[in-house]
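*Asks:* one predicted model, sequence on top.
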Amino acid sequence: MARRLPPLNSLKAFEAAARHLSFTKAADELFVTQAAVSHQIKALEEYLSMKLFLRRNRTLLLTEEGQAYYLDLKEIFKALQDATDKLLAKGSKGAITVATPPSFASQWLVPRISQFSSQNPDIDVRIKAVDFDEGFLTDDIDVAIYYGKGRWSGVQADKLHSEFLTPMCSPTLLQMGKPLRDLFDLKNHVLLHDSSRAMWNTWLKHFKVNGINVNQGPVFSHSMMVLQAAALGQGIALGNTVLARPELEAGRLVVPFAERLESKEAYYMVCDPQHMDLGKITTFKQWMQSQVQEDEQ
């Protein structure tokens, strides 16, 4: 029959009290009361059927048995700490698999990932383009990028950008005889839609623009396709300022109006809460946040 080990909480209390020779200091270290430490020590002494401490004139001393036991436990606790440090250090290296919607991957992550790799050569990044359904996170994925309102259960979700929606088009489209002086001029142009026509409908209602048929124009399954169509002069996209940044900076797209509507949805960096302290995930998260800060500046 397997031998029972003493309760771990009692061992922790004894090791701390023996190291400090003080129940009060041990209690402070363990974030418990002095009475709780005293109770744990008493339980351990009863378990072992021997005294571990002597109390002399308000001074706490170890018995001979207590001193020998402490010296052995000290090495065991050090070995536990070393094993934990080794595991966490290992977690900061190796491979990290990042799953992301295709548009976020191509428009935002892929152009920057070489920076992460140069700063962290010990971490091999693997990017997987996936369309998610209701925050689905599989075991083979370390970090995922979700798009939504951040209301997913069972995951740690950190918002990346605040995003704004505004009409965008190719600069050549402005030179083709159909003006875009105000929002009502949109009725003379083809509207390009991302996944559904609901976004254009919401945007126009917010700015009280009537008389525009949102049921015309092609619908694309991914944001990057909408932006590409707009850059080719095929119509007006209701662009996401985060994803459209490469096209805007390169001059392939322009923003004809000042009106912007903050999106109720955003991109979130997501991981399993049990893995969020792994070194490689922490490193990637900090890098992502630094990139977002640079964008916002």
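*Replies:* Now that the structure is in, tell me what you want to look at. Numbering: from 1, shown residues only.
*Asks:* going forward, measure contacts between C-alpha atoms and count neighbours the same way
*Replies:* OK.
*Asks:* isn't residue 141 right up against residue 95?
*Replies:* No. Counting by C-alpha atoms under 8 Å, residue 141 sits too far from residue 95 to count as a contact (10.5 Å).
*Asks:* excluding chain neighbours, give the residue nearest to residue 155 in space.
*Replies:* Excluding the flanking residues, the one nearest residue 155 by C-alpha to C-alpha, 6 or more residues apart in numbering is residue 272, at 5.2 Å.
*Asks:* now swap in residue 25 and tell me
*Replies:* Looking at residue 25 with C-alpha to C-alpha, 6+ apart, the closest residue is residue 17, at 7.3 Å.
*Asks:* re earlier: burial count for the residue nearest to residue 155?
*Replies:* Residue 272: 18 surrounding residues under other C-alpha atoms under 10 Å.
*Asks:* correct me, but it touches residue 152?
*Replies:* No. Counting by C-alpha under 8 Å, residue 272 does not reach residue 152; the two are 11.4 Å apart.
*Asks:* returning to that earlier point: for the residue nearest to residue 155, give me its contacts.
*Replies:* Residue 272 is in contact with 142, 143, 154, 155, 156, counting by C-alpha atoms under 8 Å, 6 or more residues apart in numbering.
*Asks:* ok, and here's another one to check against it:
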Amino acid sequence: MASFFAACPQYDVHLLDRMILEPEEKGIDIAIEYRFEADPHFTTRQLLDDEIVALASPEYVEKHQLHNIEGLRGLTLIETERRLNSWKSILADFPWVKDQPFLSMGYSLHAFEAAAQGLGVALGNRVNAQGMLAAGELCIPFDIDDSQLPPLPRYYLSIPPHKERWARVATFVEWLEKELKSEGVDCKES
């Protein structure tokens, strides 16, 4: 956001803490939503797939010799309350999941911090964890097989149709797409 504020100091930004935008909301210019499909009431662009991965501190992985999904047995699984998929849905075919210890956090960042502190194995989006992965605070101990993944939501940029041509909206969309592209993410029209 710092680069947006520097480039566009004339615009105010109001961030709301919700997962989805309701169609009747009038005061919103743009929303970034986490949902299973695009909302037909808005002009939408898919920003990111929800590429979920297991995340743990390198020390935790070494201590528990965690190299595959079976290695999670008996370890604390860290989940985010707002995540639409969970360890329980991924591990549904493993009978031991019912006996697992869980730690539930409100936000992904809190789950990542808990994992970095060695409290367990978090489930999170690879892009959202990229900074902590790059810094070596977290690692991905194993890949989750696609056959174990339930349907995954996506992150969407949603714009009320009557606002999509507004200059401030176009400016923010261009900035966001440029930022994502610099991170190797291409947005798709929905």
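*Replies:* On my side now, so go ahead. Computed from a predicted structure; not experimentally measured.
*Asks:* any idea what the TM-score is?
*Replies:* After superposition, the two chains reach a TM-score of 0.81 (TM-score structural alignment, normalised by the length of the second structure), with 180 aligned residues with a C-alpha RMSD of 2.5 Å.
*Asks:* map residue 177 of the second structure across to the first structure for me.
*Replies:* Aligned by TM-score structural alignment, residue 177 of the second structure pairs with residue 289 of the first structure.
*Asks:* which residues touch that match?
*Replies:* Residue 289 of the first structure makes contact with residue 160, according to C-alpha under 8 Å, 6+ apart.
*Asks:* can you name the helix or strand that it falls in?
*Replies:* Using DSSP states H and E, residue 289 of the first structure sits in helix 279-296.
*Asks:* how near is the equivalent of residue 139 of the second structure over in the first structure to residue 232 of the first structure?
*Replies:* In the first structure, the residue paired with residue 139 of the second structure is residue 254, using TM-score structural alignment. As judged by C-alpha to C-alpha, to the nearest Å, residue 254 of the first structure and residue 232 of the first structure stand 12 Å apart.
*Asks:* which residues are common contacts for those two?
*Replies:* Residues within reach of residue 254 of the first structure and of residue 232 at once, by C-alpha under 8 Å, 6+ apart, are residue 170.
*Asks:* and the two? Which one has more around it.
*Replies:* Neighbour totals were compared for residue 254 of the first structure and residue 232, and residue 254 leads with 21 against 16 (other C-alpha under 10 Å).
*Asks:* with residue 37 of the second structure as the reference, measure out to the nearest residue to residue 81 of the second structure once chain neighbours are set aside.
*Replies:* Excluding the flanking residues, the one nearest residue 81 of the second structure by C-alpha to C-alpha, 6+ apart is residue 106, at 5.1 Å. Using C-alpha to C-alpha, residue 106 of the second structure is found at 23 Å from residue 37 of the second structure.
*Asks:* which residues does the most centrally placed residue in the second structure contact?
*Replies:* Closest to where the C-alpha atoms of the second structure average out (C-alpha atoms, centre = their mean) is residue 125, at 4.3 Å. When contacts are counted by C-alpha under 8 Å, 6+ apart, residue 125 of the second structure touches 50, 51, 52, 53.
*Asks:* could you do residue 196 of the first structure as well?
*Replies:* So residue 196 of the first structure contacts 219, 220 (C-alpha under 8 Å, 6+ apart).
*Asks:* using the three-state scheme, assign it.
*Replies:* coil (DSSP: H, G, I helix; E, B strand; the rest coil).
*Asks:* how about the helices in the first structure?
*Replies:* 8-20, 23-30, 34-48, 64-91, 102-104, 113-119, 198-206, 223-231, 245-250, 279-296 (DSSP state H).
*Asks:* most tightly packed of those helices?
*Replies:* Of all the helices of the first structure, helix 223-231 carries the top mean neighbour count, a mean of 23, counting by mean count of other C-alpha atoms under 10 Å.
*Asks:* where in the second structure does that helix fall?
*Replies:* With TM-score structural alignment as the criterion, helix 223-231 of the first structure aligns to 108-116.
*Asks:* give me the mean distance between that stretch and the first structure.
*Replies:* In the superposition with the first structure, the average deviation recorded for stretch 108-116 of the second structure is 1.4 Å (mean C-alpha distance after the TM-score superposition for the first structure).
*Asks:* so what touches that stretch?
*Replies:* 55-57, 78-80, 104-105, 120-124, 128-129, 137-138.
*Asks:* please apply the same query to stretch 2-10 of the second structure.
*Replies:* By C-alpha under 8 Å, 6+ apart, stretch 2-10 of the second structure touches 11, 172, 175.
*Asks:* residues near the residue lying closest to residue 141 of the second structure once chain neighbours are set aside, how many?
*Replies:* Counting by C-alpha to C-alpha, 6+ apart, residue 141 of the second structure lies nearest to residue 67, which is 5.6 Å off, once chain neighbours are set aside. Other residues near residue 67 of the second structure come to 14 when the count uses other C-alpha under 10 Å.
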